[in-house]
Every structure is written in C-alpha cells, then in structure tokens.
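> The following block contains a protein sequence and its predicted model.
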Amino acid sequence: MILEHIGLSQINGSLVVLDDVPGVSYDEVVELRLDNGTTRTGRVVMVEENRCVIQVFEGSSGLSLVNTRTVFTGHPMMMDLSPELQGRILDGLGRPIDGQGDIYPVARRDVNGAPINPVSRVYPRNYIHTGISSIDCLTTLIRGQKLPIFSGSGMRHNELAVQIVQQASVSDGSDFAIVFAAMGVKNDVAEYFRDSFVSTGAMDRVVMLLNLANDPIIERIITPRAALTVAEYLAFDLGKNVLVILTDMTSYCEALREFSSSKGEIPARKGFPGYLYSDLASLYERAGIIKGSTGSVTQIPILTMPGDDITHPIPDLTGYITEGQIVLDRAMDATGIYPPVAVLPSLSRLMKDGIGAGYTRDDHVTLANQLFACYAKVQDAKALASVIGEEELSESDKLLMQFGREFEHRFIGQGNTNRTMEETLDLGWELLAGLPRAALDRCDDQPLDTYYEPARKRRQQRQQALLNAQPAPQAK
C-alpha cells in the first residue's frame, strides 16, 4: 500500500525534512506533489529513526509546509536502459533531451550499481587506441583501466576529450561504444561537445549525458552514476568495449562539498567531506572486465586541479584510486603545444601488460623506456643551459636539446591528427635517430639494429635531400 504524507516539518534550501515516517530507506526516490498539480522528484539523503531528510532535485521554491504531499516510491534512483541509447543525448538524470522521444527500456537498473566481485575480475590487457602519440606510446590506455587526466582551469582538456571521443578505437574490431558525461559545464561548452560529436559522425556510437552549470547540484551527483550504469549495461549485457569519459570531476566534488555542507556534516580537507575518498572509489572502481563477458568498462575521468595543485584533495585522492594519470602542462599549453601532455609526471601503471608483441609491436616497451630516459636527460641539459647558456653546452647536450625540441613539437604537439600506432612508434625511432647510438642506454642491440639504424639512415637521407634542395650561393 502506497502512503501519502501530507505536510513537511522543515524546508532548508533544497532540503526538506519529514518526521514520523517509519520504514524509509537511504537513497530512496521521493515524489512531492504540489497543489498546482505539478510533481517534483527528490532523494532521501539522511535517515534518523523515523525522521528523514530529502533533497529536492528541482529545488524547494513554492513548496508548502502544510499542503505538500509526499510519496515514497520504495526504490532508489533507477536508469532506463536500451540498445537505443547509443546516439542519444540525455540530461544528468538520464532523461532524453535531444527531442527524439522517450527511451523504451528493456531493463531498469539502480544508478548506484553493484560492486564487482574481485574474484570475478579479469586482469586488464590489450589497449584502446586514441590516435594521440603521447598517450598511445608513453601512457597507453588499457581496456578495463581507469586513467584520469589532470588538467588546470582554462587549459584545453575539453578539446582533448573531444579528440579522444572522435579517434578512440579497439584494434581487434570488436563492438566499441563511448559514454560521455559532462558535469557542471556552461551552455557554450555543452554546445561545443554536441556539435563536435555530431559533425564528425562520432555521435552514432556515443551516449551523452549533460549536466549544466545551472542544473541542481544533486543532479550533478547522480550524473556519473547514471553514465556508469549505461556503460555497465552496454559492456556486460551487450558485450561492448565501453570507454567512459567523465568531465569535470572537480565540478562533481565541489557539488558533493556543497551538498555535505547543507546537511551540516563536519568538513575535512579544504572543506570536502571526510568520505570523499570512498565516494570517488565508488565511481572509479566500477571500471573493469568481468569473467565470462566479452565487454569491458574503461574510464578516463578528467579533473581540473584548483590552482594547478596536484596535492589538492581531488587529484590526490584520485591518484590513490586510479592506475596512473595523464598530466597536462600549463607552460606547454602557453607555447601552443597541443595536446600539452607533461610526459615525465604522467604514467600508466597497467601499460606494461597490454603492449608489446601480440598487442602493439615488439619494440614498444623498449622505445617508451628510451624516450622517457632521453627526455629526462633533456631537462638536465635545459637546467644547465639556463646557467651557462646553450652555446657553452657539450656536443652531446646540444644534441639532447635538439632532440627535446623535436620531441615536444613533433611527437607531443601533434595537433588534431589521428596517428596509427605504427606511425607513432616509427616517429619515436626517427627522433631517437638524431642521437648517437651510444647514448641509447635503454636499448639492446636487436631493436637498435631493427629500428634505430634504418631510422638513422632515413634521417640522414632526408637531411641530405634538404641540403641539395637549397639554392647555391650567388657569386659576387
């Protein structure tokens, strides 16, 4: 029997309080019916014996302490799921906003999901191709991995997210889908995402959830959970390899802080709730591969570090939970290098098991290690040059400086191009060919003979061709 509770005990912002309501569950969905015939939706966010606190999605403006009728549905927030979701644009709660009609569900699931049994997890292997050399070669994204992007306010992480959506693919030709969730974005940014996906044809494989900056914060807290519920359905029910991109997790965490403060909870670091770690883990740990399923859920959460501070609670806790990070560099971004990936602080902890022979190419591991090592030496040469000047450097250090410039502008700063894995690896060897063989101390003879020597010959031939093409000096 469904009971209707008339009246409210308190109204405080978007929170309303009811007394004498036994049997209410945490996270239960609530319907609030007003005298004008409209209905608002809420969620139980606190339960104390027979007293409960409800967060109203649409806000409490116009609610009456006397006449509001409240109905408890007896279930948590549910998500309508169907194969027709691909190509659709939804709001932060998973409701269609693209004008193409309602979703006719074949399943309905709790947006909070269910923990994956660790025994049922399969170790992530094989990679997802992004077409971006600094990611594919040096911080390879593995299926089932969670690999965040640490950016800063005003940097080009939105462009990078769009490029990944447009270019991402799997090498074995299996079904591939993308779930893209934007939280707390402005209208022009949301329009940029929508137009970019539609104009390039990428929208056909994308499920897009949009939570705008002027939408309720409680909706922002639901958005990543709704996105992951869609991803789990596509992966584990339909057998697809699903890439989930969540941007911006900082907006999500700030909404969580505001929500926690409104409930009167004791704050922890920087005012965030003490359960921020476990809340983020409840999202990030929904990535993975389940035994017996052909699908996988891979996550790329994008967050903007407040004040570019990587020790801030949001990137700090995210780094504890996830398997690496891709860090964007503001100095590179200022010089026009795109994507401005800072190679040295970036890493992918799972890449060693998803690259090499049988996955990418047999020289991938060796090449990545050597590029890292040489680029680290470039930083030492830069530091020395800032003291004594580049003209006073040794010949080996001058070659390193030249390598560093080429590496940043050709390998990292590739622009909006889509490189194959073969092109990326070949370019890496071509850049290393500008250094003497003795300087490559992370390589055995076999990859040097197979890849370095041919690349060195091609480089010398190209340089000679450029010299021959230059006009001869005019005689006086």
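Received it, and whenever you're ready, just let me know what you need.

> drop to CA atoms for contacts and neighbour counts, all remaining ones
Fine.

> tell me the secondary structure for residue 400?
Three-state assignment for residue 400 (DSSP: H, G, I helix; E, B strand; the rest coil): helix.

> burial count for it?
25 (other CA atoms under 10 Å).

> Identify the residue nearest it in space, chain neighbours excluded?
With sequence-adjacent residues excluded and distances taken as CA to CA, 6 or more residues apart in numbering, residue 400 is closest to residue 378, at 5.6 Å.

> Relative to residue 406, how far out is the one you found?
11 Å (CA to CA, to the nearest Å).

> Confirm for me that the residue nearest to residue 400 is in contact with residue 398.
No: assessed by CA atoms under 8 Å, residue 378 is found out of contact with residue 398, at 9.4 Å.

> Compare these two and say which one has the larger neighbour count.
Neighbour count, other CA under 10 Å: between residue 378 and residue 398, residue 378 has more, with 21 against 18.

> Next up, a structure to set beside the first:
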Amino acid sequence: MRPRIYVEGAATRLEGPLLFLRRTLDAGLNEAVEIESEQGPPRLGRVAALDEDFITLEVLESTSGLGLADVRVRFHGRPLHFEVGPGILGRVFDGVGRVIDGGPPLAAVQSLRIDGLPISPMARATPRDFIETGVTAVDLMNSLVRGQKLPLFSGGGLPHDRIAVEIACNARLRRAREQDFAIVFAGIGVPYESAEYFRRSLEASGALERTALFLNLASDSSTQRLLTPRFALTAAEYLAFEEGKHVLAILTDMTNYCEALREVSSSLGEIPGRMGFPGYMYSSLAALYERAGCIRGRPGTLTQLSILTMPADDIGHPVPDLTGYITEGQIVLDRALDRRGIYPPIQVLPSLSRLMKDGTGGEYTHPDHPALASQLYAAYARAVQTRVLAGVVGEEGITELDKSYLEFGTRFEQDLLDQQGARTLEQSMALGWQVLRALPVAELSRLSDAQIARYIAGAAS
C-alpha cells in the first residue's frame, strides 16, 4: 500500500454523486478516498473511473455544501476495507460499515477488502444440510440448504419485509449449536420506517444478539447503495470463514441495488443495455451472489437469501431474470394469494430450490420429507389445473375426483401455506400429511405403500 496522498484544487465539476478531478497522480480503480471541504465533515468515496486526463470519484455521502474551490481529496492507496472483529454480532451499522447503534467503536482484529476474495471452484464443497426458516412453504416444499444462494422474488406492496424479519428471527441450523449460527441482515435503499421496523423487530425477538444489521436508507447516496451488500457480505465472510460460524445473509432489496447501478452508470455516461441497466449488471450481481458457499477445510459456511421486488410483478424483468441465471432457484410471492389473506403468499408452483435434494432426507431432515414434498407439489399442480377447468364448465360439470382436487387445493392454501407464527419442520410435515387425506389413496402415486399405510390410511382409520 502506497502512502496516502493529498490533492487540492483539482476538482472540475460535480454531477449528482460524482466528483470529477483533473488527473495529477497515479490512482487505482476502486481506490478509497476521503473528500474534505470547509463545509461539513470528510466524506468517504472511491475512484469510479479514470483516464489520462480525469479521475471520477463516487461520493458515498451527501454532496450538499461541497464546493469545488476548497475540495481536498486524500487518496488512501488501497481499495475500501472493512475493519471487522468478533464483536460484530449484535451491532447496527450504516451502509458503509460505520456503527450507528450508539455503542462504542467495533474492536477490529482484521481489515478485509469489501470486494471479497474469489473462491476457487476447486475449493468449493457441495452445499449440504437443511436450514429451518419456520416458513412451511420454504421448509417443506423448497428447502433452504446451508451454503445455497436462494432469492425471494416479490412485488411492490407484498409482505417481503415481514417475511425477511421472521426468517431472521426464527432461522436455525438443526444439527449445529445455537452459538454457531449467525445472521447478517442488510437493508438496501429502504425507507426509514422499514429500517426501524427491522431494528425493532430483531431487538424485540432477541435475534439481534446473533445478527449484524446493516441499514442503508433510501435518502442515502445511490453510490453508497452499491457498497452496502459488499460491506454486509464482508462481515458474513469473516464470521463464516474466519470465525467458523454458519451464516445466513439476508439482503433486501436487491432491486434497489440495481437501480442505483443504473443511476451511477448513467451519470458516468456509459452506454445503457437492456431497459437502461448497464451491460455489466449480470457480472455485478454474480460478484455478490457467488460469495455464498462452502469452502473445503473451513468449518463455516455462507448462505444467501436475497430479496428483490419485481417491477410491475414482471418475472422477466432484467433484475429477477439475471438473478435466476446466477442463483439456485427462487421463492416467488403471489399477489392473488396475498389478496385472499394468505400469509406468507408464496406460490409454490413457480418456486424452486435446486439444491433441496442435497440437504433433505433421512440424514438431514426426515426420510419421508422428499416424497411428501413431491406428492404435495404434484397434487397442487393438478388442483390448479382443475380450478381452470371448473371456471370454464362450472363445478357441476366436473367429476367427483376433480372435486376432491378442488378441496385439496383449498386446504393446501388455507391450512398449509397460511400460517401465523413459525412452524417446525415436524409441524409442517404433519399438516402436509393431513391435507393429502382429502385425496383418494389411488391418487397418491408418489408415496410408497408403507408411507400411505402409516400417514394416510392408518391415520384416517
């Protein structure tokens, strides 16, 4: 790392969060800087672009009152780092890793680059084991596996914030000690009311003691929004790969991150891509999502649950579309279920956890869990098709078998999907067997004779 260098009188213009300087020294891309002025305290920034004549800085705080004539920039000679230590759990930080909970500064033992270090594919281990979230539609039907990256696709006005908080409060790794499991929760570009809701809910439940909470407000700089997930994931990597904990990182809302990426790209004058987003948005998202995983020889793991809102509920929008290419499935919220008062309104048919088979079954959950999930999925798909048919010909025009599927679909949504409070996997499975009893035994083709005798026919008698 080279010595810190001061530059004065080089500022030429200020456009939104971007400060342009005449190039008078050698600097590196993403190098950290401090921007000092007579108005206000020093502002944090980093080098966003450079050429032979100019250096473009991203100012990570408000540029209000920043005058070009008296700007003084200090170049740190290295990229942005986050000072981390064992006391990071139970603390609340802003979007760039500064303590905002009124407590003492964090006692740091390491300084880590916020961009993380690439994980060699040869060093990655296959994600295994089951993380219980307390949400039946996830635990039973689309299980979250330790080391997985699983996004939640939502829409404006749907209760994704409530779901995120409840998962943070109730999630646990069934086969590990409680003190070996930790949460990193990042609110990205959220309103003040949402940030306070996150903080109060985690404090009231006691979950804040095992959580590192990062809050980036909608009123903060858009450039700061680009760094919040990086600071949060740096904390998660430290806890997982240095402290040996199993970490669940919850990031909400990644759509705000992408909107900030589009805003900064436009300010830089870059050529826009699809719907105005920069062409490198895919690689930018991948650089964040791929920080999840398991590393051979390291006891800890990092699991990601990223939440994003789909503009106009469009699952083909660039943000969910590109996210789906990178991650291992998706959990989809449904507005129709929400309007019917079903909570959480998770639509299981378009939802998918590609690694569910690697983290469920006898060794991890229950020997009958995979078969039950498969049968429920198949039966509900048939029930949805039957609803369409009944909507055309009327219920009087369908068979008795079809009517049993209609009954099953109603019970599936009202008894299984709809829940108040967290459920254990055992409670979710018991409800699953119960709703299957609405169907004739001959229709349960995905269950073995022993499972039917034990859970369906035996229980009914």
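Yep, that arrived. Just so we're clear, the structure is a prediction, and the values are computed from it rather than from any experiment.

> whereabouts in the first structure does the longest helix along the second structure align?
Counting by DSSP state H, the longest helix found in the second structure is helix 369-393. On the first structure, the counterpart of helix 369-393 of the second structure by TM-score structural alignment is residues 364-388.

> tell me which residues in that stretch are buried?
Buried residues in stretch 364-388 of the first structure, counting neighbours by 16 or more other CA atoms under 10 Å, are found at 364-365, 367-368, 370-371, 374-375, 377-378, 381-382, 385.

> can you tell me the distance between the two ends of stretch 159-175 of the first structure?
25 Å.

> neighbouring contacts of that stretch?
127-132, 176, 178, 193, 196-197, 200, 202, 239-241, 245, 339, 416, 418 (CA atoms under 8 Å, 6 or more residues apart in numbering).

> Over in the second structure, find the residue span stretch 237-244 of the first structure aligns onto.
With TM-score structural alignment as the criterion, stretch 237-244 of the first structure aligns to 242-249.

> Need the counterpart of residue 191 of the first structure in the second structure.
For residue 191 of the first structure, the residue aligned by TM-score structural alignment is residue 196.

> How many residues are close by its match?
There are 13 residues near residue 196 of the second structure, going by other CA under 10 Å.

> now do the same end-to-end measure for stretch 433-440 of the second structure.
Note: stretch 433-440 of the second structure ends 13 Å apart using CA to CA.

> what does stretch 391-406 of the second structure give?
From its first residue to its last, stretch 391-406 of the second structure covers 11 Å (CA to CA).

> Now the aligned residue in the first structure for residue 403 of the second structure: closest residue in space that isn't a chain neighbour?
Matched by TM-score structural alignment, residue 403 of the second structure corresponds to residue 398 in the first structure. Of all residues not flanking residue 398 of the first structure in the chain, residue 390 sits nearest, at 7.2 Å (CA to CA, 6+ apart).

> if I look at residue 270 of the first structure, how far off is residue 306 of the first structure?
Taken as CA to CA, the span from residue 270 of the first structure to residue 306 of the first structure is 11 Å.

> What is the burial count for the counterpart of residue 434 of the first structure in the second structure?
In the second structure, the residue paired with residue 434 of the first structure is residue 438, using TM-score structural alignment. Neighbour count of residue 438 of the second structure, defined by other CA under 10 Å: 18.

> Next up, the contacts around residue 338 of the second structure.
Here residue 338 of the second structure is in contact with 158, 344-345 (CA under 8 Å, 6+ apart).

> What does it correspond to in the first structure?
By TM-score structural alignment, residue 338 of the second structure lines up with residue 333.

> The one helix or strand its match maps to: what's the following helix or strand?
Per DSSP states H and E: residue 333 of the first structure is located in helix 330-334. For helix 330-334 of the first structure, the following helix or strand on the C-terminal side (DSSP H and E) is strand 341-348.

> Hey, what's the angle from that next one to helix 364-388? Just curious.
Here the directions of strand 341-348 of the first structure and helix 364-388 differ by 140 degrees (axes from the mean of the first three to the mean of the last three CA atoms, to 10 degrees).

> in the superposition, what's the average offset of strand 341-348 of the first structure relative to the second structure?
Superposed on the second structure, strand 341-348 of the first structure shows a mean distance of 0.4 Å to its aligned residues (mean CA distance after the TM-score superposition for the first structure).

> What about the contacts of stretch 159-175 of the first structure, which are in helices?
Among the contacts of stretch 159-175 of the first structure, the residues falling in helices (DSSP H) are 193, 196-197.

> Need the three-state assignment for residue 207 of the first structure.
Going by three-state DSSP: residue 207 of the first structure is strand.

> Which residue in the second structure aligns with it?
Aligned partner of residue 207 of the first structure by TM-score structural alignment: residue 212.

> what about that match, neighbour count?
Residue 212 of the second structure: 24 neighbours (other CA under 10 Å).

> now residue 200 of the second structure
Around residue 200 of the second structure there are 13 residues (other CA under 10 Å).

> swap in the one 5 residues further on?
The burial metric for residue 205 of the second structure, expressed as a neighbour count using other CA under 10 Å, is 14.

> And for residue 26 of the second structure?
That count, for residue 26 of the second structure with other CA under 10 Å as the rule, works out to 9.

> Just the element for it, please.
Applying DSSP H and E, one finds residue 26 of the second structure in no helix or strand.

> ok, and the closest non-adjacent residue to the aligned residue in the first structure for it?
Mapped onto the first structure by TM-score structural alignment, residue 26 of the second structure lines up with residue 23. Spatial nearest neighbour of residue 23 of the first structure, excluding adjacent residues (CA to CA, 6+ apart): residue 50 at 7.5 Å.

> what comes up buried for stretch 209-226 of the second structure?
210-218, 220-226.
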